[in-house]
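Trainee: quick one, fold the following:
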Amino acid sequence: MSPVRPRLTQFPHGITAIDTDYHRPRFDASHLIVDEGRAAFVDTGTTHSVPALLAALAEMGLDRKSVDYVLLTHVHLDHAGGAGELMKYLPNAICIVHPRGARHMVDPAKLIAGTKAVYGEAAFQEMYGEIPLIPAERVRESKDGMVLRLGDRRLTLFHTPGHAKHHYCIFDDRPQAVFTGDTFGVSYRELDTDQGEFILPTTTPVHFDPQAYHQSVDRIMSFEPNACFLTHYSRVTDLDRLAEDLHREIDAFVAIARAHQGAEDRVSTIEQALIRHQAERMAAHGIKSPEETTRRVLDMDLQLDAQGLDVWLSQQEKQQA
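Mentor: Take a look at the predicted model:
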């Protein structure tokens, strides 16, 4: 691996966000938690991200043997694609995965095939690279409510379906914060204004479940956290308002999907409606050039959100048939 200089954002209580260089700067973060000389990664980015994660350890003066856990909030490849490669360099680490996702880390063939079917071989390699398996003895399934010790702090893992059935979040008792993967939505720092942070849910295929999503947001808030650390992108703190926004937007996404259920090109029609909706929200949030900003910052998100809503509509149609 050629030397890299990782882009790090350090927070109190031994938490560091590492930019994984996926898609664009400040789009996708891995978080490193350090306590009493012991460390854990939360999400990994892709295989291409691994040099930055290892460089972060070196820059912070941490031995690779000090990493006890690689915590994968879920197995979507922008969160877990780099786990197999990263584990090669962390001799003491155990990878903690939701029971529904663990098999995909031990044998990623189905995960790889499904992703290639969506993006094609060339785009897959460019975005994700090779995805090595993780030996089964180094994978441990999460249990709802399980507690891990990291140094002198407690990490509580709790299952949070809605975005994905194979999703969990992590409550860290030291900063009283939750690492939320995608369950607390996405919030990019370039969308922050004097009105605060801007947030929206993510309905990526294929497990979007609005009722479960609402319940999982409420469960995150039941811990009364001071902050949430999102994979897309890192720390947000105005949590009461953001939780209200997420609940409202989950319902708005469902309404948009249902309003265009009979459209001939349903995915494209839903995507365009989502773009218009988010541009209106951005204008109200004080963001300049809201439509251009929506397309520039949320292009990948809204494409995937539209696809996920289409899958959800198809599931609803089958249930009603």
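
Trainee: only C-alpha atoms from now on, for both contacts and neighbour counts.
Mentor: Noted.

Trainee: can you pull out the helices in the stretch 1-150 of the chain?
Mentor: 50-59, 77-80, 83-87, 102-106, 109-119, 121-127 (DSSP state H, counting those that start in this stretch).

Trainee: what's in contact with stretch 75-91?
Mentor: 22, 28, 30, 43-50, 64-65, 67, 70, 72-74, 93, 95, 97, 101, 104-105, 128, 131-134, 166-167, 181, 231 (C-alpha atoms under 8 Å, 6 or more residues apart in numbering).

Trainee: can you tell me the SS state at Thr180?
Mentor: Recorded secondary structure, Thr180: strand (DSSP: H, G, I helix; E, B strand; the rest coil).

Trainee: from what I see, it and Ser234 are in contact.
Mentor: No: with contact defined as C-alpha atoms under 8 Å, Thr180 does not reach Ser234; the gap is 9.4 Å.

Trainee: name the element Ala273 belongs to?
Mentor: Ala273 belongs to helix 266-284 when assigned by DSSP states H and E.

Trainee: which elements pack onto the next helix or strand after that helix?
Mentor: Remark: after helix 266-284, the chain's next helix or strand is helix 290-320, criterion DSSP H and E. Contact here means 3 or more C-alpha pairs under 8 Å, 6 or more residues apart in numbering; DSSP states H and E; on that basis helix 290-320 packs against helix 239-259, helix 266-284.

Trainee: so how do I select the buried members of the contacts of stretch 75-91 in PyMOL?
Mentor: Filtering the contacts of stretch 75-91 down to the buried ones (16 or more other C-alpha atoms under 10 Å) takes a single PyMOL command:
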select buried, resi 22+28+30+43+44+45+46+47+48+49+50+64+67+70+72+73+74+93+95+97+101+104+105+128+131+132+133+134+166+167+181+231
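
Trainee: this one next, for a side-by-side:
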Amino acid sequence: MGKPVDLGYDISLIDVFDLKTPERTGTYVLHEKELTIIETSASPSIPYLLAGLEALGINPADIQYIIVTHIHLDHAGGAGLLLEKCPNARVIVHPKGKRHLADPSKLIQGAKVVYGEKFAELFDPIVPIPEDRLVTMEDGDTLTLSDERTLTFFDTPGHANHHFSIYDSKSNGIFTGDTIGVYYPQLLAYGVELYLPSTSPSQFNPEAMLHSAKRLEEQSPSRIYFGHFGMSEHPAAVFQQLREWLPKMVEVGERVITEQPLLSFEDKTKTVADGFMKLVQPYLDARGVPREASVYDLLRLDLIVCAMGMVDYFQKQEEK
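Mentor: So this is what the prediction gives:
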């Protein structure tokens, strides 16, 4: 397990090893009077999170707020389990996510459809959160953690309808969850910065994603704090890559749905995922990334889930 990373501005990043994989999911710690963490990942990540807090000299009883950008299980699945160790904390969630943290049965059902027999290994246990410990934030609401730090919440659908992003006044940064994509820091070893849209099921909407990105870009942030994984100090590149990759990915999905309508959902998903890889692989080839690089394991997994969301989106469009 790596040590927590000091990102400056009284922010630490703990690698919480979703899928037992380094640099996959992270928890951000805001060292303020109102001690706050952002993102928990899934329940199997909680031991890593607690070890990271211990390494920082933090007693979980001192945590006041646990913020989840959205309720997908790789971001919020461990919140209930963590809360058992944090007797004084409340969980802050998007208004559309509150009821699902109080009663996660639909979350569990949805995840089982996507992950099948791997569900238990990836996500158990999912612990319900008492309603009196859940707090919601509407678009534009603020939370003051100290004289120097106020968080502002922005409703940012596109990846999910229950997603907010959080502007941090102290660092002029934004915690974006999955709204504007996934960052692959594994590629920095090859001098490559890659940011890909996250189009996972079941509420992906490309127009909403671009609108949310525009709102965040208008805040002129200096930093982007990703759910997957880590911090970028090149926000212009982040927004530009989203605008470049998203239409190409949508085009792949639309082409498969239009040209091969009789394929099963599973076969459509595989075909779309292969199409996504045919976009990304030449990009990495041209930048000297070897095809045996370990990042490809992550990319294959992510692109399959992204393909599921893309196929789901177009099938819903056809039903309208």
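
Trainee: how alike are these chains, TM-score-wise?
Mentor: Superposed pair, TM-score by TM-score structural alignment, normalised by the length of the second structure: 0.93. Supporting alignment: 312 aligned residues with a C-alpha RMSD of 1.7 Å.

Trainee: distance to Ser187 of the first structure added to the helices of the stretch 1-150 of the first structure, as TSV?
Mentor: Formatted as TSV, these follow (distance: least, C-alpha to C-alpha, whole Å):
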stretch	distance to Ser187 of the first structure
helix 50-59	22
helix 77-80	16
helix 83-87	24
helix 102-106	27
helix 109-119	24
helix 121-127	21
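
Trainee: so which of these is nearest Val267 of the first structure?
Mentor: helix 109-119 (14.1 Å; C-alpha to C-alpha).

Trainee: related to what we said a few turns ago, now do the shared contacts for Thr180 and Ser234 of the first structure.
Mentor: Shared between the contact lists of Thr180 of the first structure and Ser234 (criterion: C-alpha under 8 Å, 6+ apart) are residues Cys228.

Trainee: so which elements touch the helix holding Ala273 of the first structure?
Mentor: helix 239-259, helix 290-320.

Trainee: the first structure: which residue goes with Leu246 of the second structure?
Mentor: For Leu246 of the second structure, the aligned position in the first structure is Ile250, judged by TM-score structural alignment.

Trainee: now swap in Leu56 of the second structure and tell me
Mentor: Using TM-score structural alignment as the criterion, Leu56 of the second structure maps onto Met60 of the first structure.

Trainee: separation between its match and Ala177 of the first structure?
Mentor: Separation of Met60 of the first structure from Ala177 of the first structure (C-alpha to C-alpha, to the nearest Å) stands at 22 Å.

Trainee: tell me which of these two has more neighbours.
Mentor: Using other C-alpha atoms under 10 Å as the criterion, Met60 of the first structure and Ala177 rank with Ala177 on top: 22 against 10.

Trainee: wait, doesn't the more buried one sit right on Pro225?
Mentor: Yes: using C-alpha under 8 Å, Ala177 of the first structure is in contact with Pro225, at 4.9 Å.

Trainee: burial count for Glu207 of the second structure?
Mentor: 12.

Trainee: from Ser198 of the second structure, how far out is it?
Mentor: 13 Å.

Trainee: likewise Thr21 of the second structure?
Mentor: According to C-alpha to C-alpha, Thr21 of the second structure and Ser198 of the second structure sit 18 Å apart.

Trainee: ok, Gly227 of the second structure next?
Mentor: Distance, Gly227 of the second structure to Ser198 of the second structure, using C-alpha to C-alpha: 11 Å.

Trainee: before we move on, what about Thr156 of the second structure?
Mentor: Thr156 of the second structure is 13 Å from Ser198 of the second structure, where distance means C-alpha to C-alpha.

Trainee: shared neighbours of those two, anything?
Mentor: Common contacts of Thr156 of the second structure and Ser198 (C-alpha under 8 Å, 6+ apart): Thr179.

Trainee: of the two, who's got more company?
Mentor: Legend: neighbour count by other C-alpha under 10 Å for Thr156 of the second structure and Ser198, higher for Thr156 (31 against 26).

Trainee: what do we get in the first structure for that one?
Mentor: By TM-score structural alignment, Thr156 of the second structure lines up with Thr160 in the first structure.

Trainee: again, but for Val256 of the second structure
Mentor: In the first structure, Val256 of the second structure lands on His260 (TM-score structural alignment).

Trainee: wait, its match sits on Arg266?
Mentor: Yes: under the criterion of C-alpha under 8 Å, His260 of the first structure makes contact with Arg266 at 6.6 Å.

Trainee: Pro25 of the first structure -> the second structure?
Mentor: Per TM-score structural alignment, Pro25 of the first structure is aligned with Pro22.
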